[in-house]
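# quick one, structure for this:
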Amino acid sequence: MTQYLTHQTIHVDRADLESSFPSSELDLRRQLVRFGRWVHRLGYTPGTAGNLSVRLDDHLILATPTGCSKGLLHAVDMVLIDNDGNKLSGTRNVTSEIGMHLAVYRMRPDVQAIVHTHPPIATAFAACGKALDQPICSEILMTTGLVPLAPYATTGTEEVSASLEPFIPDHDAILLANHGLLTYGSSLPDAFMKTETVEHFAQVCLSAHQLGGASPLRDIDIAKLQQARARYKLNASRGPSCR
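As a prediction, the model looks like this:
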């Protein structure tokens, strides 16, 4: 007789697998699930687009797998890799875009999490070859700084990380020409909120253009905001809680 897996059986199997992870790792896996669902609900990762990752420690990284909706992932779906991108455990495959995550982690030891998405308005700017680099809002200067545009590179190849490398040290958010957005920070909540902030800024820039153009902040005001951001980053020992 053919036997079928029931929803209850699958749930129990997942629970058994989850119980095998150390508590610190399980927490990060669940964060990836949580923020994967958030970017999916916001329409930032249509289909199977986008990927998220987080440092487990100095040598290990947890990442969302390839070919999966970010709104349908479970903690057991995450892939464990080393700093060279080699899969160490997981039933699913590593995303072909893992190279850009590795480049950020390599060049920015302070970064603990990365979010790559395709938010519609920010991606439209990227598709038009336009950086989000006009200092017209205080929030963007306080959160990510202005957002440069990396040259076009073929997705899933080493070209992508090479195109990003000139911008990684001095920016926390980068547009990828004809592709999407990359943000990173001290935690998954931090990287996620930077994604939201960039998409909101893109919408403001678009609306301001339609209204005849925005008035940029004065240099003295920009300097004050940059000083305030530096103080905030110095005093922030960790990212906001995701609970």
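# C-alpha from now on. contacts and neighbour counts both.
Will do.
# quick one: contacts for Phe35?
Leu188, Pro189, Phe192 (CA atoms under 8 Å, 6 or more residues apart in numbering).
# so which of these is the closest to Gln8?
Leu188 (30.3 Å; CA to CA).
# apart from its neighbours in sequence, what residue is nearest Ala126?
Ala177 (4.6 Å; CA to CA, 6 or more residues apart in numbering).
# in contact with the one you found, which residues?
Counted by CA under 8 Å, 6+ apart, Ala177 has contacts Ala126, Ala127, Cys128, Gly129, Leu149, Ala150, Pro151, Tyr152, Ala153.
# turn those residues into TSV, columns for neighbour count.
Putting the contacts of Ala177 into TSV (neighbours: other CA atoms under 10 Å) gives the following:
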residue	neighbour count
Ala126	26
Ala127	17
Cys128	11
Gly129	17
Leu149	23
Ala150	25
Pro151	16
Tyr152	18
Ala153	18
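# among these, which ones are in helices?
Ala126, Ala127 (DSSP state H).
# out of the contacts of Ala177, who's nearest Asp57?
Distances from Asp57 to the contacts of Ala177, taken by CA to CA, are shortest for Ala150, at 28.3 Å.
# next, the structure of the following sequence, for comparison with the previous one:
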Amino acid sequence: MMENEIIEQIIKTAHHLYDRDMVIGKAGNISILDSTGEYIYITASGTNFKELTYDDIIKVKLDDLSYTSTNDLVPSMETSLHVGVYQKRSDVKSVVHVHSPYATGFAFSKKRLCQQEGFGEITGEYIAEVNYYPPGSKKLAEHASDALKNEDAVILKDHGVITVGKDIEEATLLCEYIEEIAKTQYISHVLNL
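Modelled structure (predicted):
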């Protein structure tokens, strides 16, 4: 896939996630690993998914995190997390991080989000969780990428959701799936009060 195609996919996905109310304000980030495995393309820090443009995508070298930017933008503060996933999972080609309302509600609560049928094999009772570490921190990158070694979706406590896939479509679909099961379980909790 050529650079322009990768960037267009990220922009299209960002607009889709915004339209689906999966991101709020400037929270969230998306990346794709290029076919050489040397670079990722990631949303810039502080960008608005509703208005994301070509210039808001930063090309980052996987081995040293150096980047090129046509403006003063810098890569997402979660770039190290994305890179950590790519370094630990050769099958992953895209990472999507959102603060979708229902799943993030679970992330800020004491309730766990149960796994449900509908997206692959059920591997445990709950969606995996990572304890809270400050956004953009080395500890968050390390713990989240470790959790994603054996999982395709992780709840980041007091933060949001991160998913991975063999392509951006799979990572995005999984994000939407997590939000839908969170919505279903929230309604179930309310009805059972």
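# can you give me the strands in the second structure?
29-33, 39-43, 57-61, 67-68, 94-98, 128-130, 153-156, 160-165 (DSSP state E).
# just put those in TSV and tack on distance to Lys138 of the second structure.
Converted to TSV, those look like this (distance: least, CA to CA, whole Å):
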stretch	distance to Lys138 of the second structure
strand 29-33	17
strand 39-43	18
strand 57-61	17
strand 67-68	18
strand 94-98	16
strand 128-130	14
strand 153-156	14
strand 160-165	16
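# quick one: which of those strands is nearest His189 of the second structure?
The nearest among the strands of the second structure, by CA to CA, is strand 153-156 at 18.5 Å.
# what range does whichever helix in the second structure runs longest cover in the first structure?
Ordering each helix of the second structure by length in residues (DSSP H) puts helix 168-191 first. Counting by TM-score structural alignment, helix 168-191 of the second structure pairs with residues 188-211 of the first structure.
# chain neighbours aside, what residue packs nearest to the residue at minimal distance from the centre of the first structure?
Nearest residue to the geometric centre of the first structure (CA atoms, centre = their mean): Val115, 0.8 Å. Excluding the flanking residues, the one nearest Val115 of the first structure by CA to CA, 6+ apart is Leu52, at 4.6 Å.
# the one you found maps to what in the second structure?
So, by TM-score structural alignment, Leu52 of the first structure is matched to Ile30.
# on that earlier part again, run the angle between the longest helix of the second structure and strand 94-98 for me.
Here the directions of helix 168-191 of the second structure and strand 94-98 differ by 30 degrees (axes from the mean of the first three to the mean of the last three CA atoms, to 10 degrees).
# may I see the buried residues of helix 168-191 of the second structure?
For helix 168-191 of the second structure, a neighbour-count test (16 or more other CA atoms under 10 Å) marks 168, 170-179, 181-183, 185-186 as buried.
# how close does it sit to the first structure?
Once fitted to the first structure, helix 168-191 of the second structure is off its aligned match by 0.9 Å on average (mean CA distance after the TM-score superposition for the first structure).
# Val95 of the second structure -> the first structure?
Applying TM-score structural alignment, one finds that Val95 of the second structure aligns to Ile114 in the first structure.
# Met107 of the first structure versus the closest residue to that match other than its chain neighbours, what's the distance?
Sequence neighbours aside, Tyr184 is the residue nearest to Ile114 of the first structure in space, at 4.3 Å (criterion: CA to CA, 6+ apart). To Met107 of the first structure, Tyr184 of the first structure is 12 Å away according to CA to CA, to the nearest Å.
# thanks a lot, see you next time.
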